[in-house]
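1. this one's sequence-less:
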């Protein structure tokens, strides 16, 4: 299997882990169980750092796509992917900001959560559109 597909497939469980732990972190926050909240926070950070690393590899492997954005009108066909890039950059920034503030029940934490929900929806659309190509890559094992 080509390295690009290994990267693409590895993004799926990391995305699921990051999304699930992020939502769980938010839900647990409402119960005020600090130890459980802290454990979800650790799990979320681990999955999210893995996701960030693989996303950087994914972006590097698709540098031709990013260069094609410079062509006139290329951005019109790729709105979901462009929005996903913007959302992930914002998620990274708000996630880093949470390291320096009291994250639970903060405005930044709420923004991070809402952006995370939007990222989940956009990521699912991104994956669904490309699932046929990903499945084909399994035939080359």
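-> Now that the structure is in, tell me what you want to look at. Fair warning: this is a prediction, and the values are worked out from it, not measured in the lab.
2. from here on, contacts and neighbour counts on C-alpha atoms
-> Noted.
3. What helices and strands are in contact with the longest helix along the chain?
-> Taking DSSP state H as the criterion, the chain has its longest helix at helix 107-138. On a contact count with 3 or more Cα pairs under 8 Å, 6 or more residues apart in numbering; DSSP states H and E, helix 107-138 meets helix 3-31, helix 79-98.
4. ok, second structure coming up, stack it against the first:
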């Protein structure tokens, strides 16, 4: 089950990368470039937390340490909380004026990313509880 958790974590991260690509053209100086209401800090830290968690999980797979699954779960919960903030800011609704980068994100992709994250959290919790 630990390997399945890693697989889900990677698939979720790939989905997040797809969503992140919609924000990469924000704040470019070209005329007509989309703007964003998303915090650059959150846009940096949310994926960073995910990558640190994936690295911890790989270490767990190699070392089979009992503490690492709990640290991985904590990492996922922090990442999910940051993701919820990003989701709330994304779904605030389009404002009048220029189109925001997050307005172009496909809503089904956002939903799928969240569902995959929830499944990843569940799998990591089960591994941490010893249901492997």
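-> Okay, I see it. No experiment lies behind these values; they were computed from the predicted model shown.
5. Same list (the helices and strands packed on helix 107-138 of structure 1) but as CSV, adding mean neighbour count and distance to residue 61 of structure 1.
-> Formatted as CSV, those follow (neighbours: other Cα atoms under 10 Å; distance: least, Cα to Cα, whole Å):
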stretch, mean neighbour count, distance to residue 61 of structure 1
helix 3-31, 17, 7
helix 79-98, 16, 15
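6. Let me have those helices in CSV, extended by distance to residue 137 of structure 1.
-> CSV is the format used below for these (distance: least, Cα to Cα, whole Å):
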stretch, distance to residue 137 of structure 1
helix 3-31, 7
helix 79-98, 21
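7. coming back round to it: only the buried residues of the longest helix of structure 1, if you could.
-> 108-109, 112-113, 115-116, 119-120, 122-123, 134, 137 (16 or more other Cα atoms under 10 Å).
8. Of those residues, which is the nearest to residue 9 of structure 1?
-> Using Cα to Cα, the shortest approach to residue 9 of structure 1 within these belongs to residue 134, at 7.5 Å.
9. I figured the closest one hits residue 5, correct?
-> Yes: Residue 134 of structure 1 is within contact range of residue 5, at 7.0 Å (criterion: Cα atoms under 8 Å).
10. Assign a three-state SS to residue 66 of structure 2, would you?
-> Following DSSP: H, G, I helix; E, B strand; the rest coil, residue 66 of structure 2 is assigned to coil.
11. Need the nearest residue in space to it, chain neighbours excluded.
-> Nearest residue to residue 66 of structure 2, sequence neighbours excluded (Cα to Cα, 6 or more residues apart in numbering): residue 128, at 7.5 Å.
12. ok, now which ones touch the one you found?
-> 66, 69-70, 73 (Cα atoms under 8 Å, 6 or more residues apart in numbering).
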